[in-house]
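Student: what follows is a predicted structure for the sequence shown.
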Amino acid sequence: MLKKLGQFTLSILVVSLYSNITSFANNKPLTEAEFKATKLPYSVMAYSNKYAHEYGLDASKAIKLPKGLEAIKLTLSKSFSKGYGPYASKWDYNCTAELYVDKSLNLYWPGDHAKVDKVDDRGLQKSQISTAQLEKKGKYWVPGPYASMLYDAYDKTVKADLASVKLSFFGCGYIPSRYTAAKDGLAIWLEKKGGYNYAVIGQGEREISSKDFYVFKLPQNLVNSYLPYARMAAN
């Protein structure tokens, strides 16, 4: 069952345990002892009723996700960086997101490939993480605090109608809700094919507009179960 979980898409707030996970339903802060006792990688997921039935998952835990998003997994992991010269070797925390999306979406893909395990052009400003408290500007929405995410990998061959996108934060501290109230929630933005190139030199100050992106507001329970760990990793 755990092997299948990495291949399906989610559409309900389902906190799936890939490791020993405690659910912090009210975004309760973790103690340092609780954080250190957490087995990594730590992942939380949400999936749809459709995919629960298709993959034999618990349908009672499925929820409705934003249109086009079939599943979402947030993961905290740790990796070792070997030092050189004046830089010491160290362990780093990694915060990542994996989305399973409807393949009919007109998404930006780094490179014209069916599957890429390691993206070279990681698509700066092609994906964003923002608070879910959006502001209306004309007929489109702009985010409040936001930070870019980078494409790590993608797979357009998961199923006939399904693709996956793996993203990473620049660091676990680059999560807008770290600076706002937990109730503000989080949203992930994936750029549409042919959208404005926000990474162009001299255009970094341009406001991100929802006309160029698919905006997926994340289930609040998923956010509540992940943010305490990401925040501790950022400290």
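Tutor: Noted; the coordinates are in hand.
Student: only C-alpha atoms for contact and neighbour calcs from this point on.
Tutor: Fine.
Student: I'd guessed Ser130 sits against Leu186; true?
Tutor: Yes: if you go by CA atoms under 8 Å, Ser130 and Leu186 touch, sitting 5.6 Å apart.
Student: the more surrounded of these two?
Tutor: Ser130 (26 against 23; other CA atoms under 10 Å).
Student: which parts of the longest helix seen in the chain are buried?
Tutor: The longest helix of the chain (DSSP state H) is helix 220-234. Residues of helix 220-234 classed as buried: 220-234 (neighbour count, 16 or more other CA atoms under 10 Å).
Student: nearest to Tyr93 among the residues you listed?
Tutor: For the buried residues of helix 220-234, the residue nearest Tyr93 by CA to CA is Ala233; the value is 6.1 Å.
Student: surely that closest one and Tyr93 touch.
Tutor: Yes: taking CA under 8 Å as the definition, Ala233 is a contact partner of Tyr93 at 6.1 Å.
Student: what's the burial count for Trp91?
Tutor: Neighbourhood size, Trp91 [other CA under 10 Å]: 10.
Student: comparison target, given below:
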Amino acid sequence: MNSPVPDPPAADTVSDVAAVGDATDGLLTALALLDDDALAEPSLLPGWSRGHVLAHLARNADALCNALRGRPMYSSAEARDADIERDAHRGLAAHLDDLSDSADRLEQLFAGLGEEDWRRTVELRNGVTDLAAGLPFRRWIEVELHHADLGIGYTLEDFPTVFLDRETANMAARFDGHPAIPEAIELRAEDGRSWRTGAEGDDPVVVVGRVAALVGWLTGRTSGSGLSASGSLPTLPPL
């Protein structure tokens, strides 16, 4: 007897899964040009080498698999940190294999989910919950941002336009009503599009710039370079 074919996921979820694959392929292609010494050098993330960034990416793929299976993403914060430290100091070949294999495990799990599976609520770190359908975009964020964090020539300006637009909206939603942001903020792209975030209020600080510059500031990758503001640039909480 043939196994039943899962109902197809929504079109935007299919698109996100494909985007994760493309972003991962781009990362692996870029990494293949490096060597072991390059991975031991500092990344753009304080305290982490490039090897730490890659170890985190591989373990994040496995953690998302855990979440989709109804398990904790990590057994503990200490175990997460220990796994990253354990894997950070390997050579390039080991990192490439691990990144590819862990990405394949996640992709295969995505491929086996039906429409009802995508609608399930899954638990992430620190009590955060999301629909399973949100996990491909979360993984896309991880791959894009950490590719840039490696400091190997891939920058915010290289992010796909659709990713920049969605990540701006995503971060605006994340900081909307955040208790650590006392100001009302209007994010305004140079083309006139805008997003509201921060506290409620009728007189927001208007922050204007290219979408790539907005994403850099919102995700803590820049201090606000390339942006202008109608008042003091607000201080955002760490991610």
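Tutor: That came through, no problem. Because the structure is predicted, anything quoted here is derived from the model rather than measured.
Student: what's the TM-score for these two chains?
Tutor: Remark: TM-score between the superposed chains equals 0.26 [TM-score structural alignment, normalised by the length of structure 1]; 122 aligned residues with a CA RMSD of 6.8 Å.
Student: give me the helices and strands touching the longest helix of structure 1, please.
Tutor: Contacts defined by 3 or more CA pairs under 8 Å, 6 or more residues apart in numbering; DSSP states H and E place helix 220-234 of structure 1 against helix 32-36, strand 42-47, strand 69-81, strand 90-102.
Student: okay, the ones you listed, which one's buried deepest?
Tutor: strand 42-47 (a mean of 26; mean count of other CA atoms under 10 Å).
Student: could you tell me which other helices and strands it packs against?
Tutor: By 3+ CA pairs under 8 Å, 6+ apart, strand 42-47 of structure 1 packs against strand 69-81, helix 220-234.
Student: include distance to Thr157 of structure 1 when you put the ones you listed into a markdown table, please.
Tutor: Shown next, in a markdown table, are those (distance: least, CA to CA, whole Å):
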| stretch | distance to Thr157 of structure 1 |
| --- | --- |
| strand 69-81 | 15 |
| helix 220-234 | 26 |
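Student: Lys166 of structure 1 reaches Tyr151, doesn't it?
Tutor: Yes: the criterion here is CA under 8 Å, and Lys166 of structure 1 meets it with Tyr151 at 6.1 Å.
Student: how about the strands in structure 2?
Tutor: 121-123, 129-131, 184-189, 194-198, 205-209, 228-229 (DSSP state E).
Student: and of these, who's closest to Arg59 of structure 2?
Tutor: Nearest to Arg59 of structure 2, of all those, is strand 121-123, at 16.6 Å by CA to CA.
Student: about what we covered before: more neighbours: Lys166 and Tyr151 of structure 1, which one.
Tutor: Under the criterion of other CA under 10 Å, the comparison of Lys166 of structure 1 against Tyr151 puts Tyr151 first, with 26 against 22.
Student: distance check, the more buried one against Lys90 of structure 1.
Tutor: 24 Å (CA to CA, to the nearest Å).
Student: same question for Gln220 of structure 1.
Tutor: 33 Å.
Student: how about Ala33 of structure 1?
Tutor: 20 Å.
Student: ok, back up a step: quick one, the longest helix of structure 1 and strand 90-102 angle?
Tutor: Helix 220-234 of structure 1 and strand 90-102 are oriented at 160 degrees to each other (axes from the mean of the first three to the mean of the last three CA atoms, to 10 degrees).
Student: what angle separates helix 220-234 of structure 1 from strand 69-81?
Tutor: 10 degrees.
Student: the helices in structure 2, which residues?
Tutor: Going by DSSP H, structure 2 shows helices at 11-31, 36-40, 50-68, 77-88, 92-111, 115-118, 135-149, 161-175, 211-218.
Student: any chance of the ones you listed in TSV, plus mean neighbour count and distance to Gly198 of structure 2?
Tutor: Shown next, in TSV, are the helices of structure 2 (neighbours: other CA atoms under 10 Å; distance: least, CA to CA, whole Å):
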stretch	mean neighbour count	distance to Gly198 of structure 2
helix 11-31	16	27
helix 36-40	17	37
helix 50-68	23	28
helix 77-88	15	28
helix 92-111	17	34
helix 115-118	16	30
helix 135-149	21	21
helix 161-175	17	6
helix 211-218	24	11
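Student: what would those helices look like in CSV with distance to Arg188 of structure 2?
Tutor: Converted to CSV, these look like this (distance: least, CA to CA, whole Å):
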stretch, distance to Arg188 of structure 2
helix 11-31, 25
helix 36-40, 37
helix 50-68, 31
helix 77-88, 36
helix 92-111, 35
helix 115-118, 33
helix 135-149, 21
helix 161-175, 10
helix 211-218, 8
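Student: can you tell which of these is closest to Thr197 of structure 2?
Tutor: helix 161-175 (5.1 Å).
Student: which helices and strands sit right next to the closest one?
Tutor: Helix 161-175 of structure 2 packs on strand 194-198, helix 211-218, going by 3+ CA pairs under 8 Å, 6+ apart.
Student: which one of these lies closest to Met171 of structure 2?
Tutor: Met171 of structure 2 lies closest, by CA to CA, to one member of those: helix 211-218, at 6.4 Å.
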